Each structure stands twice: as C-alpha cells, then as structure tokens.
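Visitor: The following block contains a protein sequence and its predicted model.
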Amino acid sequence: MSTIHPDPEATGAETPHLDFAGTTPYEDYVQADVLTHLQHPLSDDPGEMVFLVTTQVMELWFTVIVHEWETAAHALREDRLTVARDALKRSVRELEALNASWTPLAQLTPAQFNSYRGALGEGSGFQSAMYRRMEFLLGDKSASMLVPHRGAPRVHAELEKALAEPSLYDETLALLARRGHAVPQSVLGRDLTQKYEPSPEVEAVWAEIYADPDQNDELVRLGEALTDVGELVWRWRNDHLVATRRAMGSKTGTGGSAGVAWLEKRATKNVFPELWSARSHV
C-alpha cells in the first residue's frame, strides 16, 4: 500500500487524516459513489442529465419529508405536540428546498424538452411511490394509485400500509377530539383509505380554536405549522404546473397522464382544507 504524504504546508494538529485502508469514512456514510453513478441518460442530449439528476434530488427530498411527517403523525398520536411541531417545522424548510428543485427545469422550452422527452417512454412523475406516500400522509388518498406498483411487492406493501393508516390530518383531528373539541364521529370513524373531504363541523372547531388564541395557544401553533406545510404543498403543485406548461403546453403528459389539465385541477386544491376556510369565520 502506498503512503499518501500530506501537503507540507499542512502541519500539526490541523493536518487532516488522509490515509485510509479502504474507502473514506465520508464515503462509507454518504455513499456518494453510489449516488453519483445512478445517472444513466438514455439520449445524447445534455439537458437530460439535468432533468434526471433534478428528479432524483426531488425523490430524496420526498424521502426526508415523508420521514418528518411520519414522525409528526406518531408524535400527535402520543400527544407530544412539541415533537410534532418540530418535525413539521423541519419539513417546511425541506419543502422550501424541494420547491427550489424546480429552478433548473423552470424555463425549459418545448424544443429543449422534446430533445429527450422520448427517452422517458411511459415514465411519469405520478408513478413516484415516495411522492404517493407524501400525498397519502396529506390525506389525499386513492387506492387506484397503488396499481402502478403491483410489480414491485415491497413498494406496493408500503403504499398499501400508508393507504390504511391515519394521515397527518387524521391524527391532528383525533388529538383535537381528545382535547375536548367537537370533531364529529363521522370524521373520526371515516374510512381512512378514502380521500379526506372537508367537514363544516371541523371548520367550526378550527374557527373556535383560532378565535381564542390565548386559551388555545398550543393548538393554534400546531394549526399554523400545518398551514405552513399546506401553503408550500400548494406552491409545489403550482410550480410543477408552470414548469410543465412552459415545457409542453397542453399536450398529453408522459405515461398517458392528462398533463397540464390534471395539474391545473390539483393546483386548485388545498390540503388541510378547514384550516384555510375557518379563517373566514374568525
């Protein structure tokens, strides 16, 4: 084994350890070599590499955000509001970073996107399993979204579990009920595999909480943390819509999706709906 000689100008206690028997501890922990060799563009267009890496970065942020929201949901179940709020606050910063991931793709022209769009084949963002877990945690559930993953048993099982579990908002409403607020049984006992639908009674609960912030300080802060999350989810959907509209107009999306028409519909929806509508009654 050859010996690596440090720079003679780097002497004393500040000299970093440079000689390792195998891979560096950094590599062992981060596995950067794995990450930086996951890119296999299918066209000769240089823009495809940017598209591919940006998409992979988004998947990593999805993974972190799912971790945070699952942490928050578990904490809410155990009435640990500080832990839940801390996880939600971290996810807000992570959502900001996720949304910034659109920047490299935000000004794609149709000609630029067409240069490698064919290489995507039937691939489409709506097939992302980790993004689907994010949506399920937000209460936006649909059993049909498991269908694309039937060929991947582990992924399918994880999504099936997420579909059946309470969403982040379900856990919030259950906590409000335990605190004595009048969340109706029709909401608390609903089929958790179905998409959450707004409830006038839940809207009234949030209006009551927000109308007396001194009495309900802890719950108002929880509501605001969820609202911060909801706002950034809405911004994510709108950024996705604008980037897609610039790159391909109203053409059919990859994978047979409705493209812009589907994204426009999604962009009009707010997660945690009563947290928004209740503000009109305070």
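Guide: On my side now, so go ahead. Residues are numbered from 1 along each chain as shown.
Visitor: going forward, measure contacts between C-alpha atoms and count neighbours the same way
Guide: OK.
Visitor: how about the helices in the stretch 51-200 of the chain?
Guide: 81-100, 110-117, 129-137, 153-164, 168-178, 185-188, 200-211 (DSSP state H, counting those that start in this stretch).
Visitor: Can you give me the buried ones in the first one?
Guide: Applying a neighbour-count criterion of 16 or more other CA atoms under 10 Å, one finds 81, 83-89, 91-92, 94-95, 98-99 buried in helix 81-100.
Visitor: now the angle from it to helix 168-178?
Guide: 160 degrees (axes from the mean of the first three to the mean of the last three CA atoms, to 10 degrees).
Visitor: Run through who's touching helix 81-100.
Guide: 58, 61-62, 64-65, 68-69, 71-76, 218, 221-222, 225-226, 228-229, 232-233, 235-236, 239 (CA atoms under 8 Å, 6 or more residues apart in numbering).
Visitor: tell me the contacts of residue 246?
Guide: Per CA under 8 Å, 6+ apart, neighbours of residue 246: 106, 107, 108, 109, 110.
Visitor: Could you check how far the first one is from residue 43?
Guide: Here residue 106 is placed at a distance of 21 Å from residue 43 (CA to CA, to the nearest Å).
Visitor: In terms of neighbours, single out the busier of the two.
Guide: residue 106 (18 against 15; other CA atoms under 10 Å).
Visitor: what's the closest non-adjacent residue to the more buried one?
Guide: residue 243 (4.8 Å; CA to CA, 6 or more residues apart in numbering).
Visitor: Structure two is appended below for comparative analysis:
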Amino acid sequence: MTEQTSALAAPPAADEAPQVQFEGTTPYEDYVHASLLSTLQRPLSNDPGEMAFIVTTQVMELWFTLIVYEWRTARDALLKDDLEQAMDALRRSRRSHQALNDSWTPLAALTPAQFNGFRAAFGEASGFQSAQYRHMEFLLADKSRSMVQAHRGHPAVYAELEEALAEPSLYDEVLRFLYRRGLPVPEHVVERDVTEAYQPDSWVEEVWRQIYAGPQDDPLVRLGEELTEVAELVLRWRSDHLLATRRAMGAKAGSGGSPGVAWLEKRAQRSVFPELWTARSYV
C-alpha cells in the first residue's frame, strides 16, 4: 500500500470536526426533509398536551406507511413464490410494528382532564379516518367498501384506497401460495371476492393444522409463525388503543361520529389471520 492510499484509508482523527460548510441546505435536510416535518405540527389550542398528541399521531402515520410498504413487499414476493423475500419483509414489518405499538407511550397515561384540555381542538377528526391505517386493514383482509367513502373528497387518496380494496390482501396471497404448493386450500377461497372481508374457513383451518402437525423445520411452519407474530402485534396495537382511550375518556362518545370505546372494543375482537389461531386447538 502506498503512502497516498494509506492516508485515504485512514479513519478521521477523533478531534477532527465534521464538514459544516455547504453551498445550500445540508445533505441531511435534502434527504430527510426534517425542516418540512417540523412545520407540520400546528396545535389549535394552548394546552401543552396537544403538541404531544399531534406529534405522536404523525409518528404513527409514518409507521403505518412503512408497515404498508413491508406487507405489500411480502405479498408481492409470495405472488412470485419467493418465500424468503416475503419472510424478510414480514420480519422487518414486525420491528416496525413494535415501534408503532411503543408510540402509545406519550399518550397512554392521559387523564380525562388532560385529554379534555385539547380534545375540542381536533373536532370531528378521528383515527378511523386514517387512509394509511385503512391500507393496513385491507392488507390484513379486513376489507370494507363503506370505509373508503370517507375519502371521496380527496380524489388521489380515494383512488388509492379503491385500488387497495380491489387487490388481494397479504393473507389472500399467503393462501394462494399454499394452494400452489399443493396444500388443500379450497378453490372457493382462492377465487373469493377480495373486495369483501375475509371470513374464517374450516378447510383453511385444516390446512394450517396439517402444516403445524408436520416437521417443525418446514418453511411453512416458519411462515405461519411469522404471520402469527404480525397478528399478535396488530392485536396488541388495538388493545393498547382501547386502553389508552378508555383511560382518557371512559365511555364517552368518540369524535367523528364513532361510539368511542364501544367501537374500539368491537374492533379489538376482530381476529387477524383467524385459522392460524384456531388450528392450534387440533394439533
């Protein structure tokens, strides 16, 4: 190695200052758009709790976006019979979903008086109006055409949700993948109307029972467990949402015309990948 190449390869000295001279904005700003992000928090009250509420909600929206990206990646990989790429995406989504669940921390201990301090500021806004969360639900095969209607006033978002409604969910592609692998997934499941919410099927339950009763090093067992981990995180998210809401407002009516806690209780009871849970009773 020459003296010149050795110098190029040497790490910077510990006391060497980072580059601070740039012709325009910093490369970090150009890449992350941090200054734009920091302008999006616009409290409508003087209550100090509102800022935490807005920031936490916006952070959750960003996690929704990443989780949707990863679940779509997993779904599209299964369509190509690429199980390993799908598993990688599911594993990444689990880490993101855990961070999403942890995002409840700043809001989880709000008292009713603290919540009331800024609740009027967001008026009829409600979490069930989140388009990105609707994308998540659709990928879990929890489809609802009526939930798309709220977004008619935003044509681009409405078109994206209409497209997502018409596309197979992540679970649909899982079951189609198993069908192509020769497992007895019935044709009425493979060919179902994917714009409708998925309904549990006893034949699919038997497919998962067969998988779990077989060799435990089978990649399909690993797929089932990865999906179960995802489902558990979703169920914990719903439970944490319910608990935070119950703590902050009790049984009061929710914003946006929802019945509040009663609505969340109903949502929390909806299963995710249902046969993965029920099949375990018969292994």
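Guide: In hand now; what should we look at? Keep in mind the model is a prediction, meaning the values are calculated, not measured.
Visitor: care to give me the TM-score?
Guide: The TM-score (TM-score structural alignment, normalised by the length of the first structure) is 0.94; 272 aligned residues with a CA RMSD of 1.3 Å.
Visitor: Tell me which of the helices of the stretch 51-200 of the first structure is the most buried.
Guide: helix 129-137 (a mean of 22; mean count of other CA atoms under 10 Å).
Visitor: Pull the residues that contact it.
Guide: Here helix 129-137 of the first structure has contacts from 59, 62-63, 65-66, 69-70, 126, 141, 145, 149, 155, 159, 162-163, 166-169, using CA under 8 Å, 6+ apart.
Visitor: what's stretch 194-210 of the second structure in contact with?
Guide: Outside stretch 194-210 of the second structure, the residues touching it (CA under 8 Å, 6+ apart) are 141-145, 165-169, 172, 183-186, 224, 274-276, 278-280, 282-283.
Visitor: which of the residues you listed are buried?
Guide: 141-143, 165, 167-169, 172, 183-185, 224, 274-276, 278-279.
Visitor: what's around the aligned residue in the first structure for residue 40 of the second structure, how many residues?
Guide: Correspondence of residue 40 of the second structure to the first structure, assessed by TM-score structural alignment: residue 38. By other CA under 10 Å, 11 other residues sit near residue 38 of the first structure.
Visitor: do the same with residue 232 of the first structure
Guide: Each residue near residue 232 of the first structure was counted by other CA under 10 Å, and the total is 19.
Visitor: Report the separation between it and residue 264 of the first structure.
Guide: 16 Å.
Visitor: Same question for residue 87 of the first structure.
Guide: Remark: distance between residue 87 of the first structure and residue 264 of the first structure (CA to CA) = 30 Å.
Visitor: can you give me the angle the host helix or strand of residue 219 of the first structure makes with helix 81-100?
Guide: Here residue 219 of the first structure, judged by DSSP states H and E, is contained in helix 217-248. Per the same axes, to 10 degrees, the angle that helix 217-248 of the first structure makes with helix 81-100 is 10 degrees.
Visitor: Comparing helix 217-248 of the first structure with the second structure, how large is the average distance?
Guide: In the superposition against the second structure, helix 217-248 of the first structure averages 0.3 Å from its aligned positions (mean CA distance after the TM-score superposition for the first structure).
Visitor: May I see the buried residues of that helix?
Guide: Of the residues in helix 217-248 of the first structure, 219-223, 225-248 count as buried by neighbour count, 16+ other CA under 10 Å.
Visitor: and after that helix, which helix or strand comes next?
Guide: helix 260-267.
Visitor: and that next one, which residues are buried?
Guide: Buried-residue list, helix 260-267 of the first structure, by 16+ other CA under 10 Å: 260, 261, 263, 264, 267.
Visitor: For residue 112 of the first structure, see how far away the residue mapped onto residue 277 of the second structure from the first structure is.
Guide: Here residue 277 of the second structure is matched to residue 276 in the first structure, going by TM-score structural alignment. Look at residue 276 of the first structure and residue 112 of the first structure: by CA to CA, they are 39 Å apart.
Visitor: same check, this time on residue 169 of the first structure
Guide: Residue 169 of the first structure sits 40 Å away from residue 112 of the first structure, going by CA to CA.
Visitor: Compute the inter-axis angle for the helix holding residue 219 of the first structure and helix 260-267.
Guide: Going by the same axes, to 10 degrees, helix 217-248 of the first structure makes 170 degrees with helix 260-267.
Visitor: how far does helix 217-248 of the first structure sit from the chain's center?
Guide: 10 Å (CA atoms, centre = their mean, to the nearest Å).
Visitor: Tell me what angle that helix forms with helix 129-137.
Guide: Using the same axes, to 10 degrees: helix 217-248 of the first structure against helix 129-137 is 140 degrees.
Visitor: Could you check which helix or strand contains residue 44 of the second structure?
Guide: According to DSSP H and E, residue 44 of the second structure maps onto no helix or strand at all.
Visitor: ok, it - how many residues close by?
Guide: For residue 44 of the second structure, using other CA under 10 Å, the count is 12.
Visitor: Leaving out the residues flanking it, which one is nearest to it?
Guide: residue 121 (5.5 Å).
Visitor: Which position in the first structure pairs with that neighbour?
Guide: Using TM-score structural alignment, residue 121 of the second structure sits opposite residue 119 in the first structure.
Visitor: correct me, but its match touches residue 42?
Guide: Yes: taking CA atoms under 8 Å as the definition, residue 119 of the first structure is a contact partner of residue 42 at 5.6 Å.
Visitor: Mind checking what secondary structure residue 40 of the first structure has?
Guide: Assigned by DSSP: H, G, I helix; E, B strand; the rest coil, the conformation of residue 40 of the first structure is coil.
Visitor: How much space separates it from residue 49 of the first structure?
Guide: 8 Å.
Visitor: Pick out whichever of these two has more residues nearby.
Guide: Legend: neighbour count by other CA under 10 Å for residue 40 of the first structure and residue 49, higher for residue 49 (17 against 10).
Visitor: do you know how far the more buried one is from residue 248 of the first structure?
Guide: Using CA to CA, we find residue 49 of the first structure at a distance of 18 Å from residue 248 of the first structure.
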